[in-house]
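**Student:** Just a sequence and a predicted model for now, questions to come.
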Amino acid sequence: MFSRIGAAVGAVVIAAGATWYLNPFQNQSGNDALLSQVPADTVYFFGTSGNHELAKLMQNYPVGMGTPSQQATMDSIEDMGADNPAIAFFFELFLKPSLSSTTAGELINKYGLAAGGPGVFYSHGIVPVMRAKLADALVFDQLVEAAAQKSTWTYTTETFEGLTLKRWQLSELDDETSFDFVIARDDNFATLTLLNKNDDPATVKERLGLSSPKNNLASSGAISAMREKYGFQPYMDGYIHFENLTKQLLDLNNSDLGRDMVRYLPADSVAKLESLNDEALKADILSIANAVPRWVFGYKKLEVKGNTMLMDFDAILEINNTVVTDELVKLRGHLPKHVLSVSNKLFSFGAAVDSSNLVLSLTNLWGAFVQADFKSDAFKQAQEQAKQGNPAMLGMFMGMVQGVKGAGLSVFDVELDAEFNPSKVDALFSVAAEQPSTTAEMAKMLPPLANLELPDDGTAVPVVLPMVPAELELKAAIKGKHIAVFIGDKASAEAEKLSNEALEANGLIATGFNYRKLSTVMDALPISVTGAQSCAAKQELREFMRQMQMDFMLNYDTGPNGLVMGLSGSVEALETAKLNVGGNYKIEYLNDDCEWEYTGMEVINSDGSGSYTEKDEKNSCELYNTKYTWEQQNTKLSFKFFDTKTRLTCDEELKVEKDQADRCYMLNVEDQSFQCLFSAGTEEAFIYRYNKI
């Protein structure tokens, strides 16, 4: 039962995620209407509404691609469905449409979703609910019916107050805790949720969106207040509410979530929660939840310029304790500006902390905890344990970095020679410090830098480091409040800008990647650098990079509202090569040295038939030939081989092999060639390259 319930909950989550991703809706009022159906004490909420230009871009944005290993994982899930109708149903309904679609617009149309309507995902008590606007209810019904028939998972149909309900029983036992997975729809909306046979009519009506909870998100104003406070645009936002969850878990008899747990969960699980009768401990737990009430997130910017989507997304862990937030803010250091944009580089990374405040702030945070007025024994014991250590002791180790505010690394370009040695590097590393000359002197305590002398006037001097080839002219200089170590023209220009860059508290950590540029250097990198485990894995990574036509910056910061993670960047719609698979091909195999070696000739006919032939080195006889039928589903090619004959030498007779089936996944597709990965997702994965002739 629990595997089916898990699959059903997972299905609702997947559907919600797909709606969140695919519905950049433009009907703001529709979203507000849905908010009235969401309980104010919901534990989580995700909402979508709109952006017309983004919806236009997404119509042609590729989906369902992924890497071959990811696609192979999806295929393995499909294989699991052979023995589990529920898994088969959820695969057919929620995963297969994306695998068989080429664009987001095509996928939206397959579901009958409205390109101008809202969607929400939230908890009603303990139960997840997903609701989305439909453009064509008949199309949606047909998709659901096709999934049911393919999976053979039967359902019952009923009408509840004008809504058509389809119910799938998740448990073979018809007991008090059994659930049904339910899809309900009228002409405008589809709702996915779970229902129990003991649910009262009022609960069912709320869960299906036929009535509004007395206290709901629309009347509470929580969403509008969140948007105003954090500058979120209404396109996509939401939260996870730790305080709501805690309150309801600690008061089972006076909350929807608590009543659902008593109603649905096994008695022994409920008894464990009810046994928590220590009022002092409850009070302490609630005080913690009140101090860290929510994790909120949303887009501050989401717009389209030409074929590019520009985004600015924030996620904030709220902290309602000024003592904590004030001390965290004091930790902020200076992130060099050169690491804060990655549009002209391969990647960047920066870390910043005000070393002058580090020990004092950590000590104050430690003191705030050990002096907190906790009531329960459990928290008092935690305080006693914390008293055994004191951050003030870190002071004796901070002398070497006193006055340091941050550091950053930017890599603009890298070129490698045939032996994978760097033949060209353009990179900048800098350290921000109040007294850079003093910091440079302290750095001389490190043996490789013992002879380094940096003039105060900003003149760059050569730097010789072990493991750095002499032909790479590494230089160092003091530029204003920064020590810069650099190589290359772009890095040199950025180093000069540091002379006028004042120190300011602007964050904690920043990292960025430009996948557009990284994909261009992938072929030149050795396997050890890419992290791939084989030559085939490297080619798959190259395909992943090619699909990621984007750059992004990830920033971690702290402020008066708590801890902030910011994601900004740009994404371009991927233009895939238009290759007609049918044709005559020269076939090459990628060997263990990552080199392509010729193996044979192949004919792929447009009528779904094909043949492959291998000859000996002298081209005097056939060593292997086979015929097959084939079909294509997006980037997956499936083969059924027959009439296969093979031999080791020309002197032997050809032997007939058993018929077999196989599949491969196309990657690195170009106008006249493609690669196909067999045994994807396994250590035995191998690649053939198909070159049209």
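**Tutor:** Perfect, I can see it now. Numbering: from 1, shown residues only.
**Student:** switch to C-alpha atoms for all contacts and neighbour counts from now on
**Tutor:** Fine.
**Student:** Can you give me the first-to-last residue distance of stretch 555-565?
**Tutor:** 6 Å (Cα to Cα, to the nearest Å).
**Student:** same question, stretch 430-450
**Tutor:** First residue to last in stretch 430-450 (Cα to Cα) measures 18 Å.
**Student:** What are the contacting residues of that stretch?
**Tutor:** 334, 336, 400-401, 403-409, 451-452, 454, 456, 465-466, 478, 481-485, 503 (Cα atoms under 8 Å, 6 or more residues apart in numbering).
**Student:** Take this one as well and set it beside the first:
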Amino acid sequence: MKKALVAAAVIAIGAGAYWATQHGTEQQPGHAALAYVPADTPVFSAQFTPFPLKDYIDSIPDAQKQYPQELQALMQDENEPRAKFFFGLFNRYMQGMKDGQTFVTTFGLPEDLTSYFYTLGALPVLKLDIANPEVFWALLDSIEAESGLNHEMRKLAQVDYRAYPLTEPGEEEQIDLVFAIDNGMLTITLATSFSDPALLETALGIKPVTNPISESGIIEDIFAKHGFLKDGVSYINHQELVKAITTQDGNQLAKQLTHLFTMVNDDPFVELRSEVCNRELNGIAANWPRTVMGYTEFAVKDKQTTMGFSTVIESNNQVIMGALSQIRGFLPAYTQDVKTSVFSMGLGVDVNQFVPAISKVWDDLLTPQYECAPLQQMQAQMQGQSPAMLGMFTGMANGVKGLSMSLMDYELSDATQQIELKGLDAIVTLSADDPATLFNMVKPFAPELANVQLPSDGSAIDLSAALGLPPALGVSAKMAVKGNHLTVYSGEKSQAIAEALAGETLASNGLVTMSADYGKMFKPMMTLMEMSGEPVPPEFESLKDYNMKLKVDMDVNAQGIVIDSWVQTHQ
């Protein structure tokens, strides 16, 4: 078993446990575990209030609980004990996902739990509530018996813990996977022969840190700045990461890396630790200090979960943020309604402002006279290019504010022994200052549109003949100018949307949006398969009830670059 696979398995198990525990309801952070989290941790995520794990799993569509076939095939050929141990854990995880009660019973977890994930420098620590420790230990015992990987019982102060070796016994340096349960909380971390022994004491909740996150104001600042629900919060501290690679002792991670590089007699960051690189890279990090994540909506009820969360790449660079705000274009109202469409997407870009805005960003990146060699190389590469060249491509789209589309409904048929599109309800929209003029400019480049005359009164024309759509297909395409919007649509729902667009005036209201209703997306395909009388392949059977709606938006605000996500799942 290669070390890389062992490391990947550790990450996968940790990530799975982390993502399974990131939800809850409102409460101020004040948990005792925060006394053991240093303020300079580069990565932090916490669920401050009990997340309804059992009910959440019951709300997940069965299609999301299917065992990855590729992984199953890989497991059958694996004989290395460490790999078999991690695969055994993953097996129990997938078996437990059958339903919420099975999951919590399998792992000895409570129905509602809190959790924490952070790093002590580079050392990862995962903590979560445990209800039945004896069940969890019995689970590990059974996996040990199957895999042949045995633990060693150890004790640190008053805490007993299990250590599973991740390295070969004869190797000079040792790494162990650690499991401990104390005061109703499970801790999963690593212990190494080359790290400070005090780190394990802190990870196990024995020795508090001298600069705890609970006294730093970091969490309170994130909630106040971004308005997240106080269910929980996550962040990546860019400034601490830059300190780690530009200093030898600027934070805990820097000290650990320095020690590690001394051991191997090789420092890959030696160039970045010069005085000029330290100063200049930390200056960049000050402009982009953190990526923060928090909840904007959360509810679990009647086997349905509705969750909204926001990710913000914080920025203090007013030039770049101003340029991105300048690019913002128009997104129609229909792209915001995930509940009525199958799939929607929209790109809001003010084409007239695109090149000037990108030029501002370019100039801002080239303005500092960097002395740090890697930054000088970056600038040298940028100087050989110019965003002004983009003007050649954007000139034809003068006045464009956005391009959007939505699939409202569709129907398939196999009447001719081949799958065909029987019905289509969809719309494509080009929003611009003068959409009719843009259409007339494009006509010479599309011979099939040469004879199409677009009415100026907003009435629709039939494009079916021009686009070569056969009558037997049962799909017609119509085009019309509705106010500032050139629309091409098919179907009654899309026609209603097109009519409503006439009342929507252009505004700078976003950058990118995308939404999908997976249930509606897969239903026609599954219906057709069932009607054909042929057996439905197992890999498609689970898609029949894939009840999940998803919406993702990217925009900018006063705090930085924002990615808002909304998801709803139900059985």
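**Tutor:** Here it is on my side, so go on. The structure displayed is predicted, hence computed values, not measured ones.
**Student:** rewinding a little: could you flag which of the contacts of stretch 430-450 of structure 1 are buried?
**Tutor:** Applying 16 or more other Cα atoms under 10 Å to the contacts of stretch 430-450 of structure 1, the neighbour count classes 334, 336, 401, 403-409, 452, 454, 478, 481-485, 503 as buried.
**Student:** From the structure, what's the count of residues near the equivalent of Ala17 of structure 2 over in structure 1?
**Tutor:** Alignment note (TM-score structural alignment): Ala17 of structure 2 maps to Ala18 of structure 1. Using other Cα atoms under 10 Å, Ala18 of structure 1 has 16 neighbouring residues.
**Student:** Can you name the helix or strand that Ala18 of structure 1 falls in?
**Tutor:** Secondary structure assigned from DSSP states H and E places Ala18 of structure 1 in helix 2-22.
**Student:** Just list what that helix packs against, helices and strands only.
**Tutor:** Applying 3 or more Cα pairs under 8 Å, 6 or more residues apart in numbering; DSSP states H and E, one finds that helix 2-22 of structure 1 contacts strand 44-48, helix 85-90, strand 119-124, strand 127-133.
**Student:** what's the average distance of whatever helix or strand comes next after that helix to structure 2?
**Tutor:** Stepping forward along the backbone from helix 2-22 of structure 1, the first helix or strand reached (DSSP H and E) is helix 28-35. Compared with structure 2 after the fit, helix 28-35 of structure 1 shows a mean deviation of 4.4 Å (mean Cα distance after the TM-score superposition for structure 1).
**Student:** Show the contacting residues for the most far-flung residue of structure 2 relative to its centre.
**Tutor:** Within structure 2, the residue lying farthest from the chain centre (Cα atoms, centre = their mean) is Asn451, at 46.5 Å. Applying Cα under 8 Å, 6+ apart to Asn451 of structure 2 gives no contacts.
**Student:** Quick check: which element contains it?
**Tutor:** Going by DSSP H and E, Asn451 of structure 2 is not in any helix or strand.
**Student:** What separation is there between it and Ile461 of structure 2?
**Tutor:** 12 Å.
**Student:** same thing with Met307 of structure 2?
**Tutor:** Going from Met307 of structure 2 to Ile461 of structure 2 by Cα to Cα gives 42 Å.
**Student:** now swap in Ile213 of structure 2 and tell me
**Tutor:** 64 Å.
**Student:** When those two are compared, which one has more neighbours?
**Tutor:** Each of Ile213 of structure 2 and Ile461 has its neighbours counted (other Cα under 10 Å); Ile213 has more, 20 against 16.
**Student:** Quick one: map that one onto structure 1.
**Tutor:** Using TM-score structural alignment, Ile213 of structure 2 lines up with Leu217 in structure 1.
**Student:** That match: what's it in contact with?
**Tutor:** Residues near Leu217 of structure 1 by Cα under 8 Å, 6+ apart: Leu35, Ser36, Gln37, Val38, Pro39, Ala40, Ile223.
**Student:** Next: Val300 of structure 2.
**Tutor:** Pro52, Asp55, Tyr56, Ser59, Thr306.
**Student:** Which contacts among these does structure 1 share?
**Tutor:** Using both residues aligned by TM-score structural alignment, their matches' Cα atoms under 8 Å, structure 1 keeps these contacts from the contacts of Val300 of structure 2: Pro52, Asp55, Thr306.
**Student:** Among these, which ones are in helices?
**Tutor:** Asp55 (DSSP state H).
**Student:** separation between the match of Ala17 of structure 2 and Leu623 of structure 1?
**Tutor:** Ala18 of structure 1 is 49 Å from Leu623 of structure 1, by Cα to Cα.
**Student:** go on, Thr73 of structure 1?
**Tutor:** 34 Å.
**Student:** Which one's more surrounded, those two?
**Tutor:** Higher neighbour count among Thr73 of structure 1 and Leu623: Leu623, with 22 against 14, using other Cα under 10 Å.
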